[in-house]
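Trainee: Everything below, folded, please.
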Amino acid sequence: MTKSIKHILIVDDHAVVRGGLRQFLADTDDLEIVAEAETGSDALALIPGSDWDLVLLDMSLPDLNGLEVLRRIKRMRPNLPVLIFSMFSEAEFAIPALDAGASGYLNKDSPPYQILTAIRTVVDGARYVSPSLAEQLLSGVTSNSPKAPHETLSRREMEVLLLLSKGIMLTRIGDSIHVSVKTVSTYRARILQKLGVQSNAELTRYVLEHKLG
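Mentor: I've put the predicted structure just below:
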C-alpha cells in the first residue's frame, strides 16, 4: 500500500511548472506539494527544517547547478529521495544524476500517469527509470555506435554547454558551478573545438538540433 505523503518539496524556478504540479497532485489522495523553492540556495535552506518525503528537483536553476544541489541535499539527508524533474535530455543527464544520488530521473514532457508512477516508485524506496531510458540501457546503444561530438564532452563541459546555449554570461556560469571565469572560458574553448563550431550561436543551434536541453 502506498504511504500517505504530506511533505513534498518542489525546486524549480518556473512558477508555471510549480503551480501546475501543485494543482496536478492536489487531485490525488496521497500526494501533496507543501513547499516550493525557486533557487538551489532556497531549497538547501529548507531541507533541514522539515521531515520531507520527497524532493522534486529541476536541473536548471538560476543560482546553483542542479547536480550540485542534489549532492548537497544527499550530504545533509542521505536517505531523502530526490527525483529529478527536468527538460534536460535524460540520455545525457540521467546516469550522472543517478550516480550523484538521485532516486530517479523524469523528463518534464512525461505524461501524467508516468509522473505519478515515478513519484510513488521513488517514495516507496525504489529507483525510477523511464521506459525510454530503460530501453536505451538494455539495448546498449552506446556500445559500438560512433559517438556524436557532444558525447565526447565531459560532464562539466556538458553542463557549461547547456548554460551557454541559454545565453547565460560566463561570470554567472562560473558562480553556478563554482569555478573562475577563466576556467569557464577554458571549458568553452574545449567545447567549441570538440563540437567543431566557432560561436555561442552555433553552440545553441547544435543543442537545439540534437535536443540536448
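
Trainee: Every contact and neighbour count from this point should use C-alpha atoms.
Mentor: Noted.

Trainee: so how far is residue 162 from the residue nearest the centre of the chain?
Mentor: Compute the mean C-alpha point of the chain, and by C-alpha atoms, centre = their mean the closest residue is residue 59, 2.9 Å away. Remark: distance between residue 59 and residue 162 (C-alpha to C-alpha, to the nearest Å) = 11 Å.

Trainee: to compare against the first, here's another:
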Amino acid sequence: MTSPTVGETPSIRVLLADDHPVVRRGLAALLATLPGMEVVAQAGTGREALREIGINRPDVVIMDLRMPVLDGVEATRRISKEYPGTAVLVLTMFQEDTLVADALKAGARGYLLKSAEQDEIERAIRAVAAGGAIFSSAVAGPVLGRIAAGGNEPTLPALSPRERQVLDLIATGATNGAIAHRLGLSPKTVGNHISAIFLKLGVTSRAEAIVIAKDAGLGRRA
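Mentor: Sure, this is the predicted structure:
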C-alpha cells in the first residue's frame, strides 16, 4: 500500500473472502472503481482468510458465510477475537434469521445480501471501517424485531465477553477514553465495541444502553 501524502485520507484496505472466484473477481472490479478503497488480499476459505488477515491486516473483510474448511461465522468469531481492529462485513445469499443472529454474535459489523446495489455495498464498507454497523433493509427488520420481541434479558448473552466488559464500564459513566485505558484497548477498538453493543441491544444512545445494563446488574461498584 502506498503511503498517503499529507492531508490525504488512507485507503480502506479490504480482504475478499468467498469460495466463488467469479464473485471475488466481481467485487474486486467493483471496489477498483471506488475512491479510497484497496483490495489487499483474497481468500476462498475461512482458514485462508485468517492467514491473509495476519499477513495484510485489512481494515475490512467482506465475508461470505458458506465456505469450505472454516465457515464464515467461525472465521468471523476468530477474527473478532484475534484481530479486533478488523471489521467484518457479511455479504451472502442467505438471510435466515438464525444466520443473521449467528453472524452478529460472532462479531460481524454488517450484513448485506449479494443482491445489494453498488452504492449500498460502498456505504456499508465505509460505515464498518469507521466503526459503525449496518444491515441491508432485507435483514434489518427481522433482526430488530427479534430484539424487540425478546426483551432485554436475551440480548445480553449475544454480547461477547469483551463487549460485556465495555458495557459494564459504560454503565459506570466511564468515557471512551477511560474505557480504552482501563481495558488496554485503542479508542477506535472501544468505539467498534460500542457500535456493536448498540446494534445488539437495539439502542441508539448511550443512555438507553445504560438503562439496559443497569437492569441486567451491570455497572455496579462498591
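
Trainee: Would you mark the buried spots in the helix or strand where residue 27 of the second structure lies?
Mentor: Per DSSP states H and E, residue 27 of the second structure falls inside helix 21-32. For helix 21-32 of the second structure, burial by neighbour count (16 or more other C-alpha atoms under 10 Å) applies to 24, 27-28, 31.

Trainee: now stretch 183-190 of the first structure
Mentor: 184, 187-188.

Trainee: and what of stretch 40-53 of the second structure?
Mentor: Buried, per 16+ other C-alpha under 10 Å, within stretch 40-53 of the second structure: 40-50, 52-53.

Trainee: Where does that stretch end up in the first structure?
Mentor: Using TM-score structural alignment, stretch 40-53 of the second structure lines up with residues 34-47 of the first structure.

Trainee: what does stretch 115-132 of the second structure give?
Mentor: On the first structure, the counterpart of stretch 115-132 of the second structure by TM-score structural alignment is residues 109-126.

Trainee: Identify all contacting residues around that stretch.
Mentor: By C-alpha atoms under 8 Å, 6 or more residues apart in numbering, the list of residues contacting stretch 109-126 of the first structure from outside reads 2-3, 53-54, 81-83, 87, 103-104, 106, 127-129.

Trainee: what separates it from the chain centre, distance-wise?
Mentor: Here stretch 109-126 of the first structure is found 15 Å from its chain centre; the criterion is C-alpha atoms, centre = their mean, to the nearest Å.

Trainee: once aligned to the first structure, how far is the helix holding residue 27 of the second structure on average?
Mentor: Compared with the first structure after fitting, helix 21-32 of the second structure has a mean deviation of 0.5 Å; criterion: mean C-alpha distance after the TM-score superposition for the first structure.

Trainee: Could I get the buried residue list for the host helix or strand of residue 121 of the first structure?
Mentor: Residue 121 of the first structure is part of helix 112-123 when elements are defined by DSSP H and E. Within helix 112-123 of the first structure, the residues that count as buried by 16+ other C-alpha under 10 Å are 115, 118-123.

Trainee: The helix or strand hosting residue 178 of the second structure aligns to what range in the first structure?
Mentor: If you go by DSSP H and E, residue 178 of the second structure is part of helix 176-183. Under TM-score structural alignment, helix 176-183 of the second structure corresponds to no residues of the first structure.

Trainee: What ranges does the first structure have for its strands?
Mentor: 8-11, 33-37, 54-57, 82-86, 104-107, 128-129 (DSSP state E).

Trainee: so which of the ones you listed gets nearest residue 195 of the first structure?
Mentor: strand 82-86 (23.9 Å; C-alpha to C-alpha).

Trainee: what's the average distance of that closest one to the second structure?
Mentor: Here the mean offset of strand 82-86 of the first structure against the second structure after fitting is 0.8 Å, by mean C-alpha distance after the TM-score superposition for the first structure.
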